[in-house]
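Undergrad: Sequence isn't available, so here's the structure alone:
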């Protein structure tokens, strides 16, 4: 008789989004944490593309997760979790933008250098990369809003034309046209000084990402306790 093999333990970090949602519906804090860490980057970039403001984009992330985690029953498995979360973040960001007074100027992006990276270059290389990212972020931030949002979703987050069109309620052809114009405007703004280095722009990682995840879980725990007391 062959010995029975013990089942291999699966780390929660290795679960797909659908399984993570199942765990989250059981109020598993680890599942909440992994979902936040997995989707922070995309949601932050999309919110920032709408608002052009780093602090407000971070606020949008918190509200997005609070809304999503308290409405998990509304999530349907046939949809992608990333798309569902992105739609919530977009609605939150667009709502905040509508509340702004027309006379309030959008904050400049100068000095926006991401402090966290998996790679730690030497001081000279770090300074060069920081200068490149800063220049690129200012150029992206200077795009007209319709082009900026499409550019971030398509070229930075690499969403498909179809997904971008659905999320923004646009025709696919309109998405393609706006992306083409955004790229052309960027080329003119950068004057061929930069290579295409988009993957490291507007980073949201490291301690900052962990801090937001913990803040969301802290707030969620309070709401869950209140819900249970009724």
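TA: Looks like it arrived, so ask away. Just so we're clear, the structure is a prediction, and the values are computed from it rather than from any experiment. Numbering: from 1, shown residues only.
Undergrad: Please count neighbours and contacts with C-alpha atoms only from this point.
TA: Fine.
Undergrad: burial measure for residue 180, as a count.
TA: 14 (other Cα atoms under 10 Å).
Undergrad: for whatever helix or strand it lives in, which positions count as buried?
TA: Counting by DSSP states H and E, the secondary-structure element that holds residue 180 is helix 172-190. Neighbour-count burial for helix 172-190, counted by 16 or more other Cα atoms under 10 Å, picks out 172, 175, 176, 178, 179, 182, 183, 185, 186, 189.
Undergrad: what packs against the next helix or strand after it?
TA: Later in the chain than helix 172-190, the nearest helix or strand by DSSP H and E is helix 206-229. For helix 206-229, the elements it packs on are helix 29-51, helix 54-69, judged by 3 or more Cα pairs under 8 Å, 6 or more residues apart in numbering; DSSP states H and E.
Undergrad: Helix 54-69 and helix 206-229, what's the angle between them?
TA: With axes from the mean of the first three to the mean of the last three Cα atoms, to 10 degrees defining the directions, helix 206-229 sits at 40 degrees from helix 54-69.
Undergrad: Can you give me the separation between the residue nearest to residue 48 when sequence neighbours are not counted and residue 51?
TA: Spatial nearest neighbour of residue 48, chain neighbours left out: residue 57 (5.0 Å); criterion: Cα to Cα, 6 or more residues apart in numbering. Residue 57 sits 7 Å away from residue 51, going by Cα to Cα, to the nearest Å.
Undergrad: Which neighbours do these two have in common?
TA: Common contact partners of residue 57 and residue 51 (Cα atoms under 8 Å, 6 or more residues apart in numbering): residue 93.
Undergrad: Does residue 178 touch residue 146 like I think?
TA: Yes - look at residue 178 against residue 146 with Cα atoms under 8 Å: they come within range, at 7.3 Å.
Undergrad: what about versus this one:
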């Protein structure tokens, strides 16, 4: 809990940075997600999740950038006796090298009374109308080891329209040798209104694990307030790492 609090507080403090750093970019958003999960013979476990999140990227020296993110989520549904609120936060240090951005990150998230701590590397390749992002990470909680790799492609159809598709794989293994693989696929779109800092977004995520006998579908919609330019400029300033 303390780890998550300090990570979230640091990211929240960075969100105030636009008043101080001219090249700062980022966003603050609110969202709603509906998910439907099957676990073995148990079908149709529904969950509603509401979230407030923020991300900010600030250049610190030369081609180096600090990116901070924080989120608070409230979840309720069939799997909860009562609603549950969780906090999460991340911090990344990256460097631009030509048309690439590379660096490392740390993330912390509340997880069933403990904290999931994750360390990883992130890399981006910038094209004229697209950004390719890849991450590799290691996380630990309750003596379980979680190894993950993710890839995402964002295509900027116009300055106001961002489309993306991604894939992720993770392996979870606990101290007694329990081993599970999880595959995740997602697609999304975001549209920024003309001459406005506001955008709306929607996304769909599918997750599957044969080892856990789990299959899940989720739909997410929301609105963001953006600063630091259009959607492509925001992402390329370091605020689109997807951590």
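TA: Nice, I can see it. Since the model is a prediction, treat every value here as computed from it, not as a measurement.
Undergrad: Drop the TM-score for these two in here.
TA: Put the two chains on top of each other and the TM-score (TM-score structural alignment, normalised by the length of the first structure) is 0.26; 95 aligned residues with a Cα RMSD of 5.5 Å.
Undergrad: ok so, going back, please identify the most buried of the helices and strands packed on helix 206-229 of the first structure.
TA: helix 29-51 (a mean of 21; mean count of other Cα atoms under 10 Å).
Undergrad: how about the strands in the second structure?
TA: All strands of the second structure, identified by DSSP state E, fall at 25-39, 42-61, 64-77, 84-97, 100-111, 114-126, 130-141, 144-158, 161-173, 179-192, 198-209, 214-227.
Undergrad: Turn these into TSV, including distance to residue 12 of the second structure and mean neighbour count.
TA: Output for the strands of the second structure, formatted as TSV (distance: least, Cα to Cα, whole Å; neighbours: other Cα atoms under 10 Å):
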stretch	distance to residue 12 of the second structure	mean neighbour count
strand 25-39	10	20
strand 42-61	7	19
strand 64-77	6	21
strand 84-97	9	20
strand 100-111	14	20
strand 114-126	18	19
strand 130-141	23	19
strand 144-158	25	18
strand 161-173	25	18
strand 179-192	23	18
strand 198-209	20	18
strand 214-227	15	19
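Undergrad: quick check: angle from the lengthiest helix in the second structure to strand 42-61?
TA: Ranked by residue count and defined by DSSP state H, the top helix of the second structure is helix 2-14. Using the same axes, to 10 degrees, the direction of helix 2-14 of the second structure lies 50 degrees away from that of strand 42-61.
Undergrad: okay, the helices and strands packed on helix 206-229 of the first structure in JSON lines with distance to residue 98 of the first structure next?
TA: Formatted as JSON lines, these follow (distance: least, Cα to Cα, whole Å):
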{"stretch": "helix 29-51", "distance to residue 98 of the first structure": "10"}
{"stretch": "helix 54-69", "distance to residue 98 of the first structure": "13"}
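Undergrad: Out of the ones you listed, which gets nearest to residue 83 of the first structure?
TA: Among those, the nearest to residue 83 of the first structure by Cα to Cα is helix 29-51 (9.9 Å).
Undergrad: Now tell me what touches stretch 28-36 of the second structure from outside.
TA: With Cα under 8 Å, 6+ apart, stretch 28-36 of the second structure has contacts from 44-55, 216-226.
Undergrad: check contacts around the nearest residue to residue 162 of the second structure once chain neighbours are set aside.
TA: Closest residue in space to residue 162 of the second structure, ignoring its immediate chain neighbours: residue 156 at 4.6 Å, by Cα to Cα, 6+ apart. Contacts for residue 156 of the second structure (Cα under 8 Å, 6+ apart) come out as 129, 130, 162, 163, 232.
Undergrad: Wait, the fourth one touches residue 132, no?
TA: Just to be clear, that refers to residue 163 of the second structure. No - using Cα under 8 Å, residue 163 of the second structure is not in contact with residue 132; the gap is 11.9 Å.
Undergrad: Residue 192 of the second structure versus the residue nearest to residue 162 of the second structure, what's the distance?
TA: Distance of residue 156 of the second structure to residue 192 of the second structure, computed by Cα to Cα: 11 Å.
Undergrad: same deal with residue 4 of the second structure?
TA: 31 Å.
Undergrad: And residue 28 of the second structure, by the same measure?
TA: 13 Å.
Undergrad: again with residue 114 of the second structure
TA: From residue 114 of the second structure across to residue 192 of the second structure, the span is 37 Å (Cα to Cα).
Undergrad: quick one: residue 130 of the second structure and residue 158 touch, right?
TA: No - under the criterion of Cα under 8 Å, residue 130 of the second structure is not in contact with residue 158, lying 10.7 Å apart.
Undergrad: and residue 217 of the first structure, which of the helices and strands packed on helix 206-229 of the first structure is closest to it?
TA: Evaluated over those, closeness to residue 217 of the first structure peaks at helix 29-51, with 7.3 Å, by Cα to Cα.
Undergrad: helix or strand for the spatially closest residue to residue 63 of the first structure that is not a sequence neighbour, which one?
TA: Spatially, and ignoring its direct neighbours in sequence, residue 63 of the first structure is nearest to residue 92 (7.6 Å; Cα to Cα, 6+ apart). Per DSSP H and E: residue 92 of the first structure is located in helix 81-99.
Undergrad: which residues are in contact with that helix?
TA: With contact meaning Cα under 8 Å, 6+ apart, helix 81-99 of the first structure is reached by 17-18, 39, 42-43, 46-47, 50-51, 57, 60-61, 63-65, 67-68, 75, 163, 167.
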